[in-house]
Each structure stands twice: as structure tokens, then as C-alpha cells.
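In: Could you work out the structure for the sequence below:
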Amino acid sequence: MKTQRLNFRLVIVAVLSCCLCFLTPSLSMAQGGGFALIEQGLVAYPQNPAAAIALWRQALPQGTRNTQALIYHYLSLGYQELGRWQEAEEALREGFRRLPGGEAGENLAVEARLLNTQGRFYWLTGRPQQALGAWQRATRAYERVEDREGVIGSLINQSQGLLFLGFPLEAKGVLERVEGALEGLPEGDLKEQGRQSLGRVWRQVGDLRRSEAILKQGRSSGSGLELGNTRRVLWQRAIAFQEEPDVESALSAYQEAFQRAITPLEQVQAQLNGLSLQIAAQRWREAAEVQASLAPLLAQLPPNHFSLETQLNFAQSLICLQEELNRVPGVPGCPAVPPVQSTPTGAIIGQQLAQGVQTARELGDLRLESAALGQLGELYERNQQYSEAERLTQQALRIAEDRQALDLRYRWEWQLGRLAERQDNPEGAIALYKIALKTLDQVRSTLLPLDPNIQFDFRDNIEPIYRRLAELLLEEKPGEENIKEALETIDQLQLVELENFLRCRILPLVPITRNLAYLDDQTALIYPILFEHRIAIIVKFPHQPFKAYWVDESRDEIENEAWDFVDLLINQGESEKIYELGNSFYKKLIKPWESELKNYPALKHLVFILDGALRNIPISALWDEKDQKYLVEKPYSLSILPNLNVFDLQRVAQTKLNLLLLGVSEERTIEDENFSALENVERELEEIGAIFPAKTLLNADFSQQVLEQLLENESFSAIHIASHGQFSSNLENTFVMTYHELLRINTLQRLIRTNFERRLTPLEILSLSACETATGDNRATLGLAGIAVRSGAKTTLASLWRVNDASTQVLMTEFYRQLQNPIMTKAEALQLAQQELMKDVQYNSPFHWAAYILVGNWY
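Out: This next block holds a predicted model:
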């Protein structure tokens, strides 16, 4: 779990750094007795918060009311650092109580600090809305006393709160204010700290190039460290998108941070991040060399909070370099099993961790004591000493529960679940995994939206809990209730993954039970779930309980075959190979339950909720070798759902469509990217406009500004966009092109959803013609699902790959022509349009018709 712990620490530091840089008081604010004690506490704080607290408490009786208020601000920070939340809250309460009346500058300056610290407290205790409010009030107070440092810090904190609460555009606006304020500052510590914080938050917003640009201007070890972190995310992203990864630029940034370092701790932090990256890149020889050079540096560090945390992270790196400690399956935290390395043995690592436990106790740092105990438990788990691992993990969990350390709690609950499994107690494991997921649900809001690293660690550090719980439920008690609970577990995983991609909560949600009740006699639900060594296919036929069917094929095999199938379709490969792979997927996904279809003569529609790499394949192109038919040629229309509770599946009466048609047919260059002309767009919009009442914005008329004005004044029930666009697992690379700019998901949501919600008129259909999924991106359909969900449209029609725009024009026109029939569902209209295209000898290849999928409500 090393990466998870480090990343969570980065998130917290990003939010808190501004609080921590305000520790030095002006003499005017700290007048009166006890100033020497206050100053001693400030010096002790970074190394030993508990010692600082003791000094500040000694200073309390000697100060004026204003000085006492300031001391309580420091005390709350110290208690928060140690996870002593009740005392932290009481210190804040006492601080506000000590503030003298009136609005003298001194009082207002202390109040601003208290407000900033209060925001920090609310944030760490899971109250982001209150945190944002406190930071906004802090900013106003800092502005009134003309404290530029305070304004910059509280604005950065505000941006974090806005980002988390689902206001990324507002967050970016705040960050741009910070950027402007920094430009006017002379070079110095404040500007350097501001750059570091700003670079961090731009990284968290997802603007990695902007983060890199501002951090490159830095001159300190801290800026170099943050630059390495940003470049590490760029490296991870390149791997995810099958681009050329550049690990050297991140490593060189860490090396530069090491060279700039003034203190041994700064040197160790730079080296440790470099070591972690070498391990992630599986550069074992280089990693072994770095760890050897780190050991003497670590020996120079005094025994304090930061050095202990560093020691624990170093121990985890040592574990990852030990072949014998990585043979136990299911333990997260290391990218692969390394070759044998000349690193300390497991026994020596265990001694280091045991010493870490003792040091944490001497420091009174319960959070790090929990971390050290849990990590030691993990070491015993890896060494297959399960009883001792369980004892240590239970100790770690008790402390984490007492300290309300949710990020540690879910790790130790998960660890206890694995240990229960290893000791042949599957029911105990199920119970513990459920508890871990409940804890994770509380903490993931902090973990997921704010650190891009988490997106890339998701599959290793969060997803396995959901999948293993679902698999155990199906294995141990494969009855109706357990099958349903397994489905709901994976459904929650699908939601978490989508929220992770969008970096915000999706609200409101439709209860799964309500959506299941909407499934009528004509609809069956098919929900394949990928496990490590096999597939479970959960099927819900009308008025029947869930049934589970098993297919013996591993997740890796499925993913490889899925990419082969998609590559064949996109490149219009040999028909025989397309048939072969299409039939292979038909046998896996349809054959196990196909014999049941004869029992449901009214059945007309199949809804698929696809998992993992299966989301990339076009269901319509599955080939039945026996009947010599594609699935789209069978008597069933098809649709896709991202999961069971982000769309309302209630059937409502069809209304006549009133369309807004948007398109760009001309060649364009936007954001240094060239987009080719789409010669058939004008004809496509013209023919659709002849079928339904429509308003058209074409080429220069289709801009963000014109679209916004139009939606302010007119109402439409469907929007059809015929322009370049892309779906990607990178939020910033998911867009629709206007004539002048790229509309990304959040901008599109602001333009479309907010206007339709204000008018209380649902958007029936969002059609995205000429869009495509990012090549080589195995999670690109998250972008498609993200657009579908964020737009607020009941149904989204889109394509999995870029299709010839001549065949697109034929298919789209036929789709809308079919919708003229008032009893025709959208899924049936798409099926008939695809079948019509198949009759045309120019377009009968599945390349032309299979790409189109319907996401959301199919009625």
C-alpha cells in the first residue's frame, strides 16, 4: 500500500500547506508574556508536534486574550496533525472565544488564521462544504488586513474545496487569481511556497502541463520534488494511453531536488520519491542502487514525526525489492515480483518496522503507530505468518478507529479480510470486506477527486476489494440475495470508477431497486463481471430472480481478446477473423443463458452493463456461428448502461422531438491539433432537420458563446452534434469540438444540463456524431459514460470509434426517421438504422454500423 499512503499524504499536504506556512507570528500579534515559549513551539512543531503543543500550553496563561486566541490556533493545528480531533475542535472554539470585540487589525488577523485552521479541521473530518465556507471567510479577513500570504494560501485551499464539491471551473478561476498574485511578488520564500502549492493544485485539477510549467520556475528542493510528482503522473498517463512514457524527466526532477536540498530530510524525500518511481517502473537494478544510498541518509535523521513517516515509506520500498516477500497473491502495493536483490532481508525490515512502532509510541504519535503496526502486519502476511499478522493488524485498526483515521482504517480492515481468507474463514472475510468498503466510501471522496495518481492506482489499491467481495459472495452463497448483493457491489465499483474519472460525486442517483422495478416483460438485464481467473454473467429475466453463470476465462485473456477484436473492426480486418472473435465473445457473453430466451416470448430488448475491457467491444457485432447472424440481426434491440443507478429507467410517453443541430464541416486547427473536414455534416444536419423541427448552428455559428445564449432563450428536447470529439480516460482529453474551441465535459455540462434543469424540461437525446474513443486507451469509454451522465440527457447515442462520415450521415438520418413512429423506442430505432446500413454494400462491414451504441434510457 505504499503508493496509496504516499498519495493520500500528498492530498492532505496540498490542502494543509497553506495552513502550515502561517506559523510565524508577527511581534504585534504575540505581544505579552510567553512569546519565547510560542517561538520555541514553532521551532519544535515540524519535527515534534506533541512537544510544540506542550510549549504552547505553557504559554497560554501568560498571554493577552489576543495572544491566547493565536495560541489556540496553533494548538488546533498540532492536535489535527496528531489526529486528536476533539481537542482540535475545542482549541478552535476557545480561540474564537478569546478574540476581543471590535475589528482591530490584530484581532482580524488572528481571526483569519483561526478560520483557515477551522477550514482545515472541517476538511479533515469530512465536512468539505463547511471547510470551503471557512476558507472563503478567511480570504475576506486576510484581504482586509492586507495579508498577501494569507490571501494566497486561503485561495489555494478554496480551490481544493471547490474542486472536490464539483465546481472545477470555479476552482480554476480561483487558481488563476493565485497565479496573478504570485506574479506580482518578488522572489523569496513566499513566492516559492506559492509556486509549490499552485503546481500541486494544478496537478490535482488535471492540468498537468500548467503544473509542470509553474514548478519549472521554482528554485527550491520542494519545487523540484513537486515537479517530479507532476512528471510522474505524466509518465503514468502516457502508459495508460499507450504513448511513449518518459520516466527520465521525473527522475531528473527528483535528482535536481536532491541536489538543491538543504536539510537531510529534504535529501531523503527526493531520494525516496525517486526510489518509489524506480520500483513503479520496475527498474530493479537502479532501485537497488538508490536504496543503498538512502540508508546512510536516513541514519542522520532525528527521531521525529517526519523522519518516522519517511522510515515507514522506505521500509515499504524495501519490501517491494524482496522477491520472497512478493510471492503471496492479493497483497497490494508493489508493481511486480522483482528478481532477487541484495537488499535487507525480511527479518531486518521487520526489525526496522518494530523500531518504528516503538518510536511512534515515544513520540505519542498514534497515527504513525497505527501505520507502523499495520505495515508490520502486512510484512507478516507476506511471510505467511497469519496469526501474528492478524494480531498486529487488529492493534493497528483499534488505534486508527480511535483516531478517526479513515484512510488507515479501510486498509487494515481490508488486510484483516485477506487474513481471514488465508485462514479459511470466507464468511469472516466477507464481513470485513463489507466494513472496509463502508469506510472507503467515507474516505474516497478525499482520495479520488484530488490526486491524479489515485486514478492510476485505482485498479491496484481500491478496485480489488470490490471484486473480491463480489466473487466471495457468488462462491460461498450463490443464492438470489447474494447474487444481488454481488451485483450491487460491482455496480458500486462502476459508480466509484466513473466518479473517480469525473472527480466529483454523481448526484442524484436512482435507487437500484427502483430501476429494477422499471424493467418490464420486454427487457432482460445482462451484467458480466470480470474476475481474475473467470467471468460471472449475472442475468435478470422479466419477473425472475437473478441468475449467475460462470465462464472459465481469465480477466487478462478477456482484455487481450477484446483489444484484438476492436483492432480488427477499426482496421476492417479479414472477415473470417472478425467472425471468429465475434463468435468467441458470443459464446462467452450470450451462450451461457441463451437457452432461457425461449421462455420469454415477449422479450424485445437486452440491456448490457459491461465491465472492464468489455466496455470497448460493440455488442451488436457479436457473431452467432450457428445462426450465421450478428446479435444486432436478432429480434432484440440493444443498449448499454454504465451502472444501474446513474440513469432513470422509467418509461415515459414519447414526445415529438424538437432538435438543436450543431455541426462543424470545415477543417479546423484548435489547441495546436488539426481536425479534418467532415464533408457530409451539412447534408446530415439538413436531412435530420427535414424530419423534425430543428434549429441549426453550423460552422462559425457553432461556438460556446452562441450556444450558451441560445440555450438561455430557447428549449429543445434533443441535441445532435456532428463534429469531431473524443472520449478518453483523461478528463482533459474528453471533448466535443465547436468551430472555435474544444468543449470538455464540465463545460458541456454547464452549458447543457444547467439550462435544461432550469427549464424543467428533460433532454431526451444527446447524439454525438463523428466522435471517437482515444486510440489505445483501455478505459476511454469512461469518457463516453462521463459525457452521457454529465450532460443530463436521458439517452446518449455515440460511437466507439471514428466512422466514415458518409455512412454516419446515412445511419443518423435513418435513426431519426424511425423515431417518427411514436411507439418506437430509441434502441429499436438504432437497431433498424444499423440493419438498414448493413443492406448497403458500401457499408455492410461492421466497421460502419457496429461502432454506434445507445447509453442510458432506451425507451
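
In: switch to C-alpha atoms for all contacts and neighbour counts from now on
Out: OK.

In: Work out which residue lies at the spatial centre of the chain.
Out: Among the residues of the chain, the smallest C-alpha distance to the mean C-alpha position (Cα atoms, centre = their mean) belongs to residue 500, namely 2.5 Å.

In: In three-state terms, how would that residue be classified?
Out: Here residue 500 is recorded as helix under DSSP: H, G, I helix; E, B strand; the rest coil.

In: Could you double-check that it sits in contact with residue 450?
Out: No. In this structure residue 500 lies outside contact range of residue 450 using Cα atoms under 8 Å: 9.3 Å.

In: Quickly list what's touching both of these two.
Out: Residues within reach of residue 500 and of residue 450 at once, by Cα atoms under 8 Å, 6 or more residues apart in numbering: there are none.

In: re earlier: count of residues packed around the closest residue to the residue nearest to the centre of the chain other than its chain neighbours?
Out: Counting by Cα to Cα, 6 or more residues apart in numbering, the nearest residue to residue 500 once its immediate chain neighbours are dropped is residue 448, at 5.3 Å. Around residue 448 sit 26 other residues, with neighbours defined as other Cα atoms under 10 Å.

In: Could you do residue 464 as well?
Out: Residue 464 has 19 nearby residues by other Cα under 10 Å.

In: Alongside the first, I'd like the structure of this one:
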Amino acid sequence: MIRYLRHRYSKIVLSIVISLSYFCLSLGTILGVGFFWSGQMVKAVEPSTSHPQATATSNQLTKQLPAQDIQQGRQYYATAQYESAIQVWQQATQYFATQRNVLSQASVLSYIALAYQQIGNVSEADIAISASQQLLNDDGLQNQSNYWSVLGQTLTNQGNLQLLRSQPANALNAFQQAMTAYTTANNIDGILRSKLNQTQALQALGFYRRALTNLTDLEPLLIEQASPLLRAATFRQMGELFRITGDIDQAQHVLQASLDIVEKLDAPAELAQTWLSLGRIAQAQGHSDQALDYYQQVIAFAVSPTLTLKASVVRLTLRFETGQADVTDSELADIQNQLTHLPISRTSVYAQLDLVRSLLDFSHQGLSSTIPSLLQQTLDQSKKLGDSRAESYALGYLGEYSMQAQSLSDAQSYLEQALKIAQTIQADDIAYRWQWQLGRLLAQQGTLDMAIATYSNAVKSLQTLRNELVAINPDIQYDFREKVEPVYRELVNLLLTPSSETSEISQTNLFQAREAIELLQLAELENFFREPCLSVQQQIDQLVDATTNPTAVLYPIILPDRLDLILKLPNKPLQHRSTPVSQADLDARAEELINKIVLPYNYTLKEAQAISEQLYDWLLKPVDTALAEANIETLVFVLDGTLRNIPMAVLYDGQNYLVEKYNLALAPGLNLVDPQPLTEQRLAAIAAGLTESRHGFSPLESVRTEIERIQMNLTGQILLDQSFTQAALEKEINDTPFPIVHLATHGQFSSDPEETFILAWDTPIKINTLNRILRNSEQTRQDAIELLVLSACETASGDKRAALGLAGVAVQAGARSTLASLWNLDDETGALFMEKFYQILSQQNTTKANVLRQVQLALIQNPDTQHPRYWAPYVLVGNWL
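Out: So this is what the prediction gives:
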């Protein structure tokens, strides 16, 4: 499908057809329902033996007189003059009734139903669509040439009505039936419209990824045969879904395909729609000025009131987000004026909700005083439309506004009403938000147990969305740190807050807090990858309790006003400690430490040790005694936040570094991928590396030495320089299932998956591609990759969450262990480090964590490499055995 977009769409012969507006539906910012009518006028039914009532004379009149009414109605509809459209279409249906032209009458009745939906008269829309269906129930009509197309059209409009009533599952069924009808009629445009409508129903159900698959699986020939405007609409919808699911590059590509088509047509509405979508892409890329220009183009074009309103609202929101101080009352007044002149419709209702969301998030120059009246108007209109999602949003926003105004009783009432509606329609993607806000309100009121229960329900709602959370709602996806992460952290904060009766935290609360952080880290990785992460096979607790080498696991949890520690010792209850340090102070010291270690020539060793000692006091000193009493040999960290960027080995107690006391490892969560020791007979590796400058990166001259020294200690296969291509690496990993994969090449870890990669000779291999290569090998090998080594990687400069990329590699690659560097060592030291690592690994029957420690201790004892800059960057993630 995507290949077709790249190579075929520009070759299609374009033709002008009649088409009506297509509006993109999305959860959280729903701006309209997609209507796809037939691109041609429905022809009159020809006389037949089963329906002899239509004469030749009436057939000719049908073609002439109602055609003008139908076309005039379409023009009224396109300019939002819905009542006028209804009036002329009703004239057409009366005429068709007198002529007993059943199919044409049924077709126009379905048009009338759409217009009634737009003005909020759902009961009349129901009557019209039911009348259309009743006319079509006559089996004798099935022999008529246009029967199946008219049936498809009526089913489509029934589905639109069900979407309006927040019945997406029923709508999906109607759209699927419509597709069957259009397929029977061999109506290419109808088939494609049905696919697009099914996509919207899937979005309304919260299944954005399935919605995207629904479009990308389309046969290229189907799209090629469709009308140009419908192809443009398909590409635009696909682009929106790629944007929502995080593939911005692909989104831009298919939106450009849509733009290329509509620029050659006399289709101003479609052109403006595509500009609006491209503006959203520019906004997602951080190109605010470009996005504002696109939105302004749509506004200046003034092709339709609804598009102008959409662009005005999203432009105002972006101006709020970018902190533009010149936002004035007149801009808000202009939008309100636009709303006043639009009939009640889904478009206007969701535009008002978007506007209120912006005013709630970015209170500016007293503009938020308009919120109550806007929301009351929205609430009334959503009830009239029968749109339960919009009603839930309006009530929920009223609750949030009341909380800001400290009207807690009103806030609780509004939020409970909003939650009840969201749960009734099974909209977990918005239910979690009201549960979260209710939890906040209850905590503010001091009812701790009820607050914890409500927060826990919010987390459960998020977990039900797990497979789609990364693409469930643009509102969630783009604001993960603001609208998902706080739910988990605020729950943990409550769980680790002592009650008034005791200062001790119960074991139940400790387990729940630890699980909540685990779920947060999993959600964070899934948000990073835009797809569900792998399930894992063994809990750390079971491994700690069963291992012969005394092992402990420490969970530092960063909260706004403190650092909480949960310690797991072998066969003992969880222990809890708390350090009164703010998140801001902790983050600042962590960043300062990294700077003083990575840039040793700018700072003295004592300066680095002073910062390291402060962090040791916060993280380790509270549990020192407990670790000593348990005779712990291996200490495993499940790190949180900015602490992921720090190698724990460098923490300093005033006399010794932490690595001088313990074997150290990191775990990405409470679970590991089937941890097993690495046996001597399995010591074989695929080693790949670059020595020459490629793609703007400096040469790594010592990589050749590094690879040669690996060969001295291990058997295996070598890919060096020109032989190290992406295809060659994939082939070797699939063909030779060695337990170790060693990549000695430039690489970068980042919080952006597009900026997380390793460098091959022919191309940078991005993280998703690398993970695919490593995961695909599982189909041809009996065991998982035991050890993945990334020996010349570094975290992205200035990215506080860069180590998320390392965690992502460790989790998604499926390797039991990953050894990687957080910053790039000088070439020679890196080669020496790896030589010692493999030498010890091949000669001693010990754990990988102990091997890493021995190498680091050897470098510490060498005056030339005693600075942490040289020995600290390597971290072991996953199985430490």
C-alpha cells in the first residue's frame, strides 16, 4: 500500500467528479462525522415487471426536475444551510413518491437524514433513515440496477447516525454491511468510502492502530480506480492516522500525495482540509510558525464556515501553547461569533470543546471567564445531538473548571456525571481522566482511601487501553508526560504517604506502589515505541528469592517533594525509606554529575566525587545497613526518571565507588526475559563494526583491534566496514544463531525513537528496525540472544530522558542481557574494556554482572583510567546471571 503511494499515485489519470465534504473524526478533538455520498446522481429506476408503476414519461421527468432539487440541496449542505437543503430534498422525495420511484426516494431520504443530524434533530434523522430502509426492504427491488448502491448509501448514513449517538460498534457493523452492498454493486467509490467510514468507527471505539491497518491494507488497484477526490480523502485520512500513531514522516508523505491530487482539481474544500492536516503535521514536528501559516491559509481561504472554525480554534490553541502574548479578547470573540452563526452540529460542539480545553490549560488574560457559558452551551447542544461523548467531555470540563475555582462540591458532581456517561458508552480513554480528577479532588479533601481507590480505577482504565494507548487519542499521545504519567505518580505518592494512624507503609501499599511504577515504565516504553511491548517471562522477586548469590533490588521512585526507596531483599518483606529531596534538586544534581564525569578535563575528580557522594547519600545511605546485614553481593536497580542517565557504579560513599562494593545491574521493570547463566560452550558471537567515517560520524580506528581481540576469546562471524550493512547483519543473525551479538559502531540513545539508532555502513539502523532484525531471528533459533553489546553508543546530548532509548532496546530486542555505554569512550579505552570483558567472560564461571565489575575495578586501579569517565559508562541491563 505504502509502496503504491510512493510510485503509483502520480501516474493516475485525474478526473473531475462531484464530491461532498469529508470530515475527519478523532477522539478527544472530534470535529465532525465523515459523510461519503455517491459521486453521481442516483438514476431513476427503470420500469420492470416487478415494479411497473414507473412509466417512461415519469422516468424522464425524474431525470430533469428532481435533479435540480438534489443538486441545489447539495450546494446548500456544502455551505451549512442544512434547513434549506432539507426543504428542497423533501420536494424531491415527494415527487419521487408520486412517481413511485422507490430507489430515488430512498436515496434522497438518506440525504435528508444527514442534514437533520447536522442541525441536531436526531429524531427526524431517525424517521428519515427508517423510511429509507423501509422502502428498500422490498426484495423485488434487488433486480434494479442501482439497488445495491442505494442500500449501501442508506446503511452508510445509518452508520453516521449511530456514530452521532456514540454507538460506534453499531456504526461499524452498518459500515461493514454497506461495504457488502457496494461490493455487490461493484461500486468502487462506495467500497472505498465504506472502508474510510469503518476507519472512523474504529477511531471512535479507540482503536487507532486497527483503523490505520484498515486503510494500509487496501488493495492499490481499489484506490487507483476510485475517483480522484476520494483518493485524496483516503490519503488524508491515512496521513492523520499516521500522525496520531506517531509516524510523522509517513504522515507527511501521504498528506503530500493528497495535496498533489487536490491541487490539480477544482476542490477548494478538499484543499483546505489537506492544509489543515499539514498544519497538524508541522505542529507535531515543532514547526509552530509553519503550522500557524497553514492554519491562517485555511482561515483566509474561507471555503466553508466549519473549516474556518476548525482552523481558528487550532490556531488559537497553538498560539496559547507557544506562549504568544498577543492573544486578544477579539480573537476569542471572533471564534465565538463563528460559533453563533453555525447551526448546532458535531463540528461546532467539538470546536467549542477544543476551545474550552485550551482555555483550561492555558488561562490567559482572563479569557477563562467565558468557560462556564461555553460549556453550558456545549452541554445543551450535545444533549440535543444525542452525543454522549461530547456530553461527558462538557460535564468533565465543568468539573475541572469548578476545581480550579475551588467549588469542590460542584466539581465532584460534574465529574461523577461525566464518569457515569463515559463508563456507560465504554469510553475508557476519557473515563480515566474523570477518575483521575476525582482522585485529585478526594485527595484534596483528605479522604485518602477513597482517593487511592479512585486513582487505582484510573490506572485500570488506562490498562484496558494498553494495546491502543500509544494511539488511542491524540490528546493522550502527544501529552503523555502531562496526561498519563501523572496518574501513576500521583497514585504512588498517595500509596507511600503514611496514614494518620501509623508512620509505617503497609506491604499492600508497597506492592501496589511498585506495581504502579512498573506499569508506568511499561506505558512509557509503549508510548516511546508507539506499540505494545513484549511480555516477559519471570518476575525479579522469584529470581532474587531463588538465587544462590545474595541479590537485592532497589526501586528509587522520584516524587515532587521526595525520593522514595523500596528495597527487595531475598525472602524478606519489602522495605521502605524516604529521602526529603525535591525532584528539581535531584534532577539538577544528576545532570551536574554527568557533566562533570563526561567532561573530565573541565572538572577535577574531587568535584565529580562530591556530587556523586551527595547522590549516594540520597539513594544508598538509607539502605546501607539493610544491604550489609543481608550480605548482598549483587545490587539491581529499577531506575526512575533522570536517574536512568547515571551509571550507578559511579555513586561514591566518601571512600569507595558503589561498584567496589557490589556487582551492579539495571532491570527495566519487575520482570525479565527468561534469565539464565551464559555457559562456556555457548560463547560465540556475531561481531560487527565500523572503523571508517560514515554518514558524518568520525572514524573508530580501534574497532578493528576490538574485533580482533573478540576473535581471540570467542568463535563467531565478523562483519567489518563495507561488509557491515543492514542486510548483511540481518542475514547473519538469522543464519547463525550465536548467543552474543556485538556491535562496535556509533550509536545514539534518545527519548525519540527516530533519533535512536546504530550506524551500519550503508545506513543508520533505527531502533524499530534493529528490534525487528533481532526479534525475527527468534523464528530460526532455539534460544534467545543471550547478550547484546553496543560498545560505542552514547545518550543524546541535552536529552534528559535519553536513556529511555537504551531501555527500549533492552526490552524490545528480546535479548536476555544488554551491555551498552551511556557515553562514548575514547577509542583505545573502549577496545581495552571489551578485550578484558570477553577475556574474563570466557575464562571464569561467573555472572555477567561480576564480569563487568571486574573490568571496572581493573580500570579504577590503573592510574591512567581511574577517572569514572573511562570505566563508568557501561551498564548491564536485564539478566545479570
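
In: measure the residue nearest to the centre of the first structure to residue 147 of the first structure for me?
Out: When distance is defined by Cα to Cα, to the nearest Å, residue 500 of the first structure is 36 Å away from residue 147 of the first structure.

In: How about residue 842 of the first structure?
Out: Between residue 842 of the first structure and residue 147 of the first structure the distance, using Cα to Cα, works out to 69 Å.

In: Can you pick out the residue with more neighbours from these two?
Out: Between residue 842 of the first structure and residue 147, counted using other Cα under 10 Å, residue 147 has the larger neighbour count: 14 against 10.

In: List the contacts of that one.
Out: Here residue 147 of the first structure is in contact with no residue (Cα under 8 Å, 6+ apart).

In: go on, residue 271 of the second structure?
Out: Contacts of residue 271 of the second structure were listed using Cα under 8 Å, 6+ apart, and they are 259, 262, 263.

In: Show me what the helix or strand hosting residue 287 of the first structure is packed up against.
Out: Secondary structure here is read from DSSP states H and E; on that basis residue 287 of the first structure sits in helix 284-299. In terms of contacts (3 or more Cα pairs under 8 Å, 6 or more residues apart in numbering; DSSP states H and E), helix 284-299 of the first structure is packed against helix 264-280, helix 305-320.

In: Residue 52 of the first structure in helix, strand or coil?
Out: Looking at residue 52 of the first structure with three-state DSSP, the answer is helix.

In: Determine how far stretch 223-234 of the first structure lies from the middle of the whole chain.
Out: What separates the centre of stretch 223-234 of the first structure from the centre of its chain is 19 Å, taken as Cα atoms, centre = their mean, to the nearest Å.

In: show me where the stretch 751-859 of the first structure has strands.
Out: When assigned using DSSP state E, counting those that start in this stretch, the strands of the stretch 751-859 of the first structure occupy the ranges 765-773, 795-799, 852-856.

In: Next, format those as JSON lines and append mean neighbour count and distance to residue 613 of the first structure.
Out: As requested, the strands of the stretch 751-859 of the first structure are arranged in JSON lines below (neighbours: other Cα atoms under 10 Å; distance: least, Cα to Cα, whole Å):
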{"stretch": "strand 765-773", "mean neighbour count": "25", "distance to residue 613 of the first structure": "13"}
{"stretch": "strand 795-799", "mean neighbour count": "26", "distance to residue 613 of the first structure": "16"}
{"stretch": "strand 852-856", "mean neighbour count": "25", "distance to residue 613 of the first structure": "16"}
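
In: for the stretch 751-881 of the second structure, what spans make up the helices?
Out: In chain order, the stretch 751-881 of the second structure shows helices spanning 767-776, 803-812, 827-843, 848-860, 868-871, with DSSP state H, counting those that start in this stretch as the criterion.

In: Include mean neighbour count and distance to residue 698 of the second structure when you put the ones you listed into CSV, please.
Out: Written out in CSV, the entries for the helices of the stretch 751-881 of the second structure read as follows (neighbours: other Cα under 10 Å; distance: least, Cα to Cα, whole Å):
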stretch, mean neighbour count, distance to residue 698 of the second structure
helix 767-776, 18, 21
helix 803-812, 25, 22
helix 827-843, 19, 11
helix 848-860, 21, 25
helix 868-871, 23, 19
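
In: Nearest to residue 109 of the second structure among these would be which one?
Out: For residue 109 of the second structure, the closest of the helices of the stretch 751-881 of the second structure is helix 767-776, at 49.8 Å, according to Cα to Cα.

In: quick one: that closest one aligns where in the first structure?
Out: Mapped onto the first structure with TM-score structural alignment as the criterion, helix 767-776 of the second structure occupies residues 745-754.

In: Name the residues that touch the matching stretch?
Out: For stretch 745-754 of the first structure, the surrounding residues in contact (Cα under 8 Å, 6+ apart) are 168-169, 707-708, 711, 731, 734-735, 786-787, 790-793.
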